[in-house]
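J.: no sequence on hand, only this structure:
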């Protein structure tokens, strides 16, 4: 009976793995085929990768779009980690009778969809003349309630005795944060970095609204442009999707263990 259950479990996991991996395989295979082969249902890799890449370069400025997305995503991730980690640290370490109320208001803000704030944000940034700038891309999402909550929960595992001892030794609050807190919370920073970078890289709605010039378009905008014409070259389209997917996939593979530890640490906290 145990053997039957074990075989059934492995069979289920195998089927689930195939279902999960197949779309990725099909995307890679389609990127090497021409549009006719893709529409014909060909599953094996083809010999049109170089042709598709040349056509992609002709249709879109891939280098600029990739560079824009990388710059926006890295800048937003670093600034967001700095702001949200300081906020989460402050919410947990410093005592104030109003901090729980403020935290509740922040959590309520998570219930408001970003689309509901598009028009006010658009009018604000266009009124300031900041449309099509990296500042307009970054500022609306530089601080998120989820990351603040993540860092606050993780800070609960940080020993208060270390903070008190450091204060007695004369360390400033900035040095305590930079030299003691930051090295201890590397897993949480890795988890937050993964989430923030992926969200920033895959963001389409806000850049589509505020980034008006062709020179400021991001990778998701470029992929959308590939599918916007009357005649769609699906081989070129899937190659664009593949290139767009690489950075987030590579980042997650590198940080997956730290990501898991960071999330588990926040839950335990």
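T.: Yep, that arrived. Quick caveat, the model's predicted, so the values are computed rather than measured.
J.: rest of the way, CA atoms for contacts and neighbours
T.: Noted.
J.: buried ones in the longest helix seen in the chain, by neighbour count?
T.: Longest helix in the chain, counting residues (DSSP state H): helix 234-268. For helix 234-268, burial by neighbour count (16 or more other Cα atoms under 10 Å) applies to 234-242, 244-245, 247-248, 252, 255, 258-259, 261-263, 265-266.
J.: now stretch 103-112: buried residues?
T.: Applying 16+ other Cα under 10 Å to stretch 103-112 flags 103, 106, 107 as buried.
J.: which SSE is the second one in?
T.: I take that to be residue 106. Assessed by DSSP states H and E, residue 106 sits inside helix 99-109.
J.: helices or strands up against that helix?
T.: Contacts defined by 3 or more Cα pairs under 8 Å, 6 or more residues apart in numbering; DSSP states H and E place helix 99-109 against helix 145-155.
J.: pasting the second one now:
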């Protein structure tokens, strides 16, 4: 029955709703659980008999083999440093660009924002060849700037911050200007503190984007010592033989921290993604 802005669910409906959510949760968590369990078994044991549901004793062996194969500790460090640097630099670029689109009136603003929206629908694969040619001309292949710089102005990040910044009252900024605040101080002291949920969502999105990025680092990086986790794991897949114990262990190491991070920051992430969605 409809009562005001919310729906009142009957006891039977609550049971059905709860049961449905539990089933969906089980289907969602089961692959991650199996991944963690499989990471503790050898490649032979993973496919021997029924799917494993209890931990094995091969985790240490898999980690040792993984270290010997690709230098996994160095690979994890590469991914952490690249992801943190990209989150910081990309966050600055996307936030400044979003603030400019939302709060400044200048010639060509609509055209530039239209180009930004078009960039959202361009497949990443179409940009690989031009970017590769550009990196060759700049002599940046196999360098971390080749991985970081092309995606700093991420269209979705700019769009997210632009939508969030539109909810910031113009009167608040105008009052700051009357009090003598410069534009940079307005941005740092007034705009940013009000955008904390959106900044948290942007930071999480940028970190996950760089952490999981595979195609461009695969093209830009050539030496094993500079590989990121996705690229290093792909190198474990041989033509005739694949050690799934190592592969699944590396995947679990890469996936589980991200799942935990999202669980702790899901409230800020959802709040930031919804910021600007409702007109005040």
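T.: Arrived safely, thanks for sending. Computed from a prediction, not measured in an experiment: that's the story for all the values here.
J.: next structured bit after the helix holding residue 106 of the first structure?
T.: Using DSSP H and E, the helix or strand that follows helix 99-109 of the first structure in sequence is helix 118-127.
J.: tell me how far the counterpart of residue 253 of the first structure in the second structure lies from residue 269 of the second structure.
T.: Here residue 253 of the first structure is matched to residue 263 in the second structure, going by TM-score structural alignment. Separation of residue 263 of the second structure from residue 269 of the second structure (Cα to Cα, to the nearest Å) stands at 10 Å.
J.: from residue 34 of the first structure, how far off is the aligned residue in the first structure for residue 181 of the second structure?
T.: By TM-score structural alignment, residue 181 of the second structure lines up with residue 171 in the first structure. Residue 171 of the first structure is 63 Å from residue 34 of the first structure, where distance means Cα to Cα.
J.: the two: who's more crowded?
T.: For residue 171 of the first structure versus residue 34, the count of surrounding residues by other Cα atoms under 10 Å is larger for residue 34: 21 against 15.
J.: can you tell me the closest non-neighbouring residue to the counterpart of that one in the second structure?
T.: Per TM-score structural alignment, the equivalent position to residue 34 of the first structure in the second structure is residue 42. What sits nearest to residue 42 of the second structure in space, not counting adjacent residues and going by Cα to Cα, 6 or more residues apart in numbering, is residue 245, at 4.9 Å.
J.: quick one, what contacts residue 212 of the second structure?
T.: For residue 212 of the second structure, the contact set (Cα atoms under 8 Å, 6 or more residues apart in numbering) comprises residue 230.
J.: roughly how far does it sit from residue 255 of the second structure?
T.: According to Cα to Cα, residue 212 of the second structure and residue 255 of the second structure sit 9 Å apart.
J.: same check, this time on residue 268 of the second structure
T.: As for residue 268 of the second structure, its distance to residue 255 of the second structure is 20 Å (criterion: Cα to Cα).
J.: closest one to residue 122 of the first structure out of the buried residues of stretch 103-112 of the first structure, please.
T.: Nearest to residue 122 of the first structure among those: residue 106, at 22.0 Å, using Cα to Cα.
J.: residues contacting the counterpart of that closest one in the second structure?
T.: In the second structure, residue 106 of the first structure lines up with residue 116, judged by TM-score structural alignment. Contact analysis of residue 116 of the second structure by Cα under 8 Å, 6+ apart lists 155, 159.
J.: could you do residue 46 of the second structure as well?
T.: Residue 46 of the second structure makes contacts with 38, 52, 244, 245, as judged by Cα under 8 Å, 6+ apart.
J.: please apply the same query to residue 176 of the first structure.
T.: The neighbourhood of residue 176 of the first structure, defined by Cα under 8 Å, 6+ apart, consists of 163, 166.
J.: and residue 153 of the second structure, helix, strand or coil?
T.: At residue 153 of the second structure, secondary structure determined by DSSP: H, G, I helix; E, B strand; the rest coil is coil.
J.: counterpart of it in the first structure?
T.: Using TM-score structural alignment as the criterion, residue 153 of the second structure maps onto residue 143 of the first structure.
J.: I'd assumed residue 80 was in contact with that match.
T.: Yes. Assessed by Cα atoms under 8 Å, residue 143 of the first structure is found in contact with residue 80 at 5.7 Å.
J.: specify which residue of the two has the higher count of neighbours.
T.: residue 80 (24 against 20).
J.: and that one, what pairs with it in the second structure?
T.: Matched by TM-score structural alignment, residue 80 of the first structure corresponds to residue 90 in the second structure.
J.: am I right that its match is in a strand?
T.: No. Residue 90 of the second structure: not assigned to a strand; according to three-state DSSP it is helix.
J.: with adjacent residues omitted, what lies nearest to it?
T.: Using Cα to Cα, 6+ apart, the closest residue to residue 90 of the second structure is residue 152 (4.5 Å).
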